[in-house]
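Visitor: Please work out how this folds:
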Amino acid sequence: MKQFDESLNWFKGNMHTHTTLSDGVHTPDEVIEIYRAKGYDFLALTDHRRLSMPETVRGMLMTGGVEFDYMLDNECIHIVGVGLRSAPELDPPMIGQSAQQAIDAINAHGGFAILAHPSWSMNTLAVTLPLSGLGAMEIFNSTSDAPWNPARGDASQFVDLTYTRGKYTPLVASDDSHSYTGEHTRSFTWVNAKELTLDSILDAMRAGRMFASQGPRFTQIEYADGVLRVDCEPVERAIVYSNLPWAAHRVFTGGLTHFEYTPARGERYLRVRLDDADGNMAWSQPVVIG
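Guide: A predicted model of the protein is given here:
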């Protein structure tokens, strides 16, 4: 099975962004121009508890969005919603509500719910595994990384712990831009869709036709006849992750554009990370094999 439809188009977007409407330093118009100038195709303004609506601005699709946040005893949960066509009844979200209610409301209003920065939030599986209806989770969040925060931007371990327990939530990468001092336009998601419309982008995301990136690009991922085959633009290294703590021959190096991996006995899922020469990464969706 192939992850991508080669007859469709690729669109680049960021689904977690803040403006002066909450705790960002730039106005919505300024933020839109920052991302438009960097070649983004779509963008979600996801201010805290402040919904933005879908529209097209200067040729860039604005998917609409909002971020809800909930404090627990030893962790917090942030839920980003994109693609909403009306406001969820979650005002104020900090009082008498829950992350699950936010997810349910986002989905009920036609949106796509994302678990934001789980490593930064100190999320535990006891809290997150019971959540239902998530469309994706952030495997990388730029603002959660150093120097803006104590280097908890990469949620790879959280992802593998989640997948090892059989919950294969798709992955995105986002900036979560606030200060616009280098965290912006760093991490993004490529979506394999028919056209640049809200419906087409959401349909592709729900189908898992997307990958998270900071630069490297997958061109195709296929699992057939017991072999994982990966095509990509040239990278320095590729790593295959799974539920097993150890398995041989899962690291590939040296100007890669294609590699193949035969799963070891006991591997139930595979996911791939690409690394380029500058240290930028890309992350695939999981391939469930058993």
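Visitor: switch to C-alpha atoms for all contacts and neighbour counts from now on
Guide: OK.
Visitor: ok, which stretches of the stretch 151-290 of the chain are helices?
Guide: 156-164, 198-206 (DSSP state H, counting those that start in this stretch).
Visitor: so which of those helices gets nearest W283?
Guide: helix 156-164 (9.4 Å; Cα to Cα).
Visitor: Check which residues of the closest one are buried.
Guide: Across helix 156-164, burial judged by 16 or more other Cα atoms under 10 Å covers 156, 158-160, 162-164.
Visitor: Next: stretch 172-191.
Guide: 172-180, 183-191.
Visitor: which residues touch the closest residue to H48 other than its chain neighbours?
Guide: Residue nearest to H48 in three dimensions, not counting chain neighbours: E67, with 4.7 Å by Cα to Cα, 6 or more residues apart in numbering. By Cα atoms under 8 Å, 6 or more residues apart in numbering, the residues touching E67 are 46-50, 78-81.
Visitor: cool, and M60?
Guide: 36, 40-43.
Visitor: now the strands for the stretch 1-150 of the chain?
Guide: 9-14, 42-43, 55-57, 60-62, 65-71, 76-82, 112-115, 136-141 (DSSP state E, counting those that start in this stretch).
Visitor: could you dump these to CSV with distance to Q97?
Guide: As requested, the strands of the stretch 1-150 of the chain are exported to CSV (distance: least, Cα to Cα, whole Å):
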stretch, distance to Q97
strand 9-14, 27
strand 42-43, 27
strand 55-57, 29
strand 60-62, 27
strand 65-71, 8
strand 76-82, 12
strand 112-115, 16
strand 136-141, 20
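Visitor: structure for this one too, so we can compare:
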Amino acid sequence: MIFMTATAATPARGPHFAGPGAWFRGNLHCHTTESDGNVSPSDAAAGFANLGYDFLAITDHDRITDPATVDAHGLCLIPSVELTASAGLLGTEFHILGIGIDPSTVLPPRTSPGRVSSAWLRNQGAAVFAAHPHWSGLTVDDLMGLTIDGIEACNGGTTLDSLKGEAFTHWDEGLLRGASWTGLGTDDTHWHTLDRGTAWVMVRATERTPGALVSAIKAGNFYGTTGPAINDVHLEFVDDGRVLKVHVHTSPVAAMYLSGPGARSRHTFHETASAITSVTEVDPARMSITSHTFEVDLTVSGPARYAGRGTGQRHIRVSCMDWNRGRAWSNPLFF
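Guide: This next block holds a predicted model:
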């Protein structure tokens, strides 16, 4: 959980924007010929190196592809796996990502319940995420029973093959019910179609090593994106804590969003965008924004505003969209 300890006098910047280190781009969901992918592990690494990535987790189904056996092509390879487990409330399988796991580890059987396999991965020191909940037919109740750090909010591969790759509604409901999940962007690359470079994470870590990257991912020090960059988000309480200011800085985008529980959301766009009367008037260079401060009156509807019904902990998350419909989203910021 990313908890913001801002006071009226001291703004708080999320650790995933102000922590030590640098930003690293990576994909945390990729398959090869070691399971049901179409290219070898070394060719997969070459493909992502050519896209300018810094790291890759090869998550073959129910087996760990040892990075020591792979030509990394300059990438940092994180030993990882996608475990199959049974069974959701609607009879569907769980697919659970374990990011950062000893390649010599003997995996649990596919028949293990999801709650058992997810807890087992956590005990192995992995960062644990539920893969493509919408595609898998999982309910939020299914997810609440797992031991996970988060879920795939956007899975590019299952968006391409079935339009079931997004799970933002699962994510938001889980947060409302007291979960502290983070939200990945991944490709779920199988090398079948255009399933690479569609969604990724930007991780802020102290160094580009498996240990440092996994530690940062567990801490939530990343954001997901399909294109834009979120450069900074920080919170500031003013007026004796009655008003929350959320300062956002991004790459040039068409719109920014502040999302809270239920309908408690805001958006903003360039002041000239509302005057568009013809598509020929759209000029992204002129109509983009790169910073905005959202102001939230925390006294409206009582002190629990922006809190869900689970723990009562208040939270927001920030997202943006560029003129090509690319999106980026922060992890939830609790305050």
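Visitor: hmm, back to that, mind checking which of the buried residues of stretch 172-191 of the first structure are in strands?
Guide: 172-174, 188-191 (DSSP state E).
Visitor: farthest-separated two in the residues you listed?
Guide: S174 and V191 (13.1 Å).
Visitor: what sits against D175 of the first structure?
Guide: D175 of the first structure neighbours (Cα under 8 Å, 6+ apart): 14-17, 141-143, 183-188.
Visitor: which one of these sits closest to S119 of the first structure?
Guide: N141 (9.2 Å).
Visitor: can you tell me which residues contact the closest one?
Guide: 116-117, 153-154, 173-176, 187.
Visitor: Repeat that for R273 of the first structure.
Guide: R273 of the first structure touches 238-241, 281-284, counting by Cα under 8 Å, 6+ apart.
Visitor: Give me the aligned partner of it over in the second structure.
Guide: By TM-score structural alignment, R273 of the first structure lines up with S319 in the second structure.
Visitor: How about its match, nearest residue that isn't a chain neighbour?
Guide: W329 is the one closest to S319 of the second structure (Cα to Cα, 6+ apart), at 4.1 Å.
Visitor: correct me, but the one you found touches V318?
Guide: Yes. Assessed by Cα atoms under 8 Å, W329 of the second structure is found in contact with V318 at 5.8 Å.
Visitor: Which one's more surrounded, those two?
Guide: W329 (27 against 24; other Cα atoms under 10 Å).
Visitor: Who are the contact partners of the aligned partner of that one in the first structure?
Guide: W329 of the second structure maps onto W283 of the first structure when the alignment is built from TM-score structural alignment. Listed by Cα under 8 Å, 6+ apart, the contact set of W283 of the first structure reads 139, 171, 211-213, 271-274.
Visitor: what do you get if the cut-off is 7 Å, keeping everything else the same?
Guide: The neighbours of W283 of the first structure, taking Cα atoms under 7 Å, 6 or more residues apart in numbering as the test, are 211-213, 272-274.
Visitor: Could you do S86 of the first structure as well?
Guide: H109.
Visitor: measure F140 of the first structure to D175 of the first structure for me?
Guide: Distance of F140 of the first structure to D175 of the first structure, given as Cα to Cα, to the nearest Å: 8 Å.
Visitor: I239 of the first structure now?
Guide: For I239 of the first structure relative to D175 of the first structure (Cα to Cα), the value is 23 Å.
Visitor: In contact with the aligned residue in the first structure for H134 of the second structure: list those residues for me.
Guide: Under the alignment (TM-score structural alignment), H134 of the second structure pairs with S119 of the first structure. Contacts for S119 of the first structure (Cα under 7 Å, 6+ apart) come out as 152-155, 158.
Visitor: Most neighbours among those residues, which one?
Guide: Counting by other Cα under 10 Å, top hit in these: G153 with 25 neighbours.
Visitor: so it touches F140, yeah?
Guide: Yes. At 5.3 Å, G153 of the first structure counts as touching F140 under the criterion of Cα atoms under 7 Å.
Visitor: what touches both of those two?
Guide: Joint contacts of G153 of the first structure and F140 (Cα under 7 Å, 6+ apart) are H117.
Visitor: And W23 of the second structure, what's its match in the first structure?
Guide: By TM-score structural alignment, W23 of the second structure lines up with W10.
Visitor: What lines up with the residue nearest to H48 of the first structure in the second structure?
Guide: By TM-score structural alignment, E67 of the first structure lines up with E82.
Visitor: separation between that match and R196 of the second structure?
Guide: 17 Å.
Visitor: swap in G145 of the second structure?
Guide: In terms of Cα to Cα, G145 of the second structure sits 31 Å off from R196 of the second structure.
Visitor: about what we covered before: of the strands of the stretch 1-150 of the first structure, which approaches I221 of the first structure most closely?
Guide: strand 9-14 (14.7 Å).
Visitor: Mean distance of the closest one to its aligned residues in the second structure, please.
Guide: Strand 9-14 of the first structure, aligned to the second structure and superposed, deviates on average by 0.4 Å (mean Cα distance after the TM-score superposition for the first structure).
Visitor: Check which helices and strands that strand sits against.
Guide: Helices and strands touching strand 9-14 of the first structure, by 3 or more Cα pairs under 7 Å, 6 or more residues apart in numbering; DSSP states H and E, are strand 42-43, strand 188-193.
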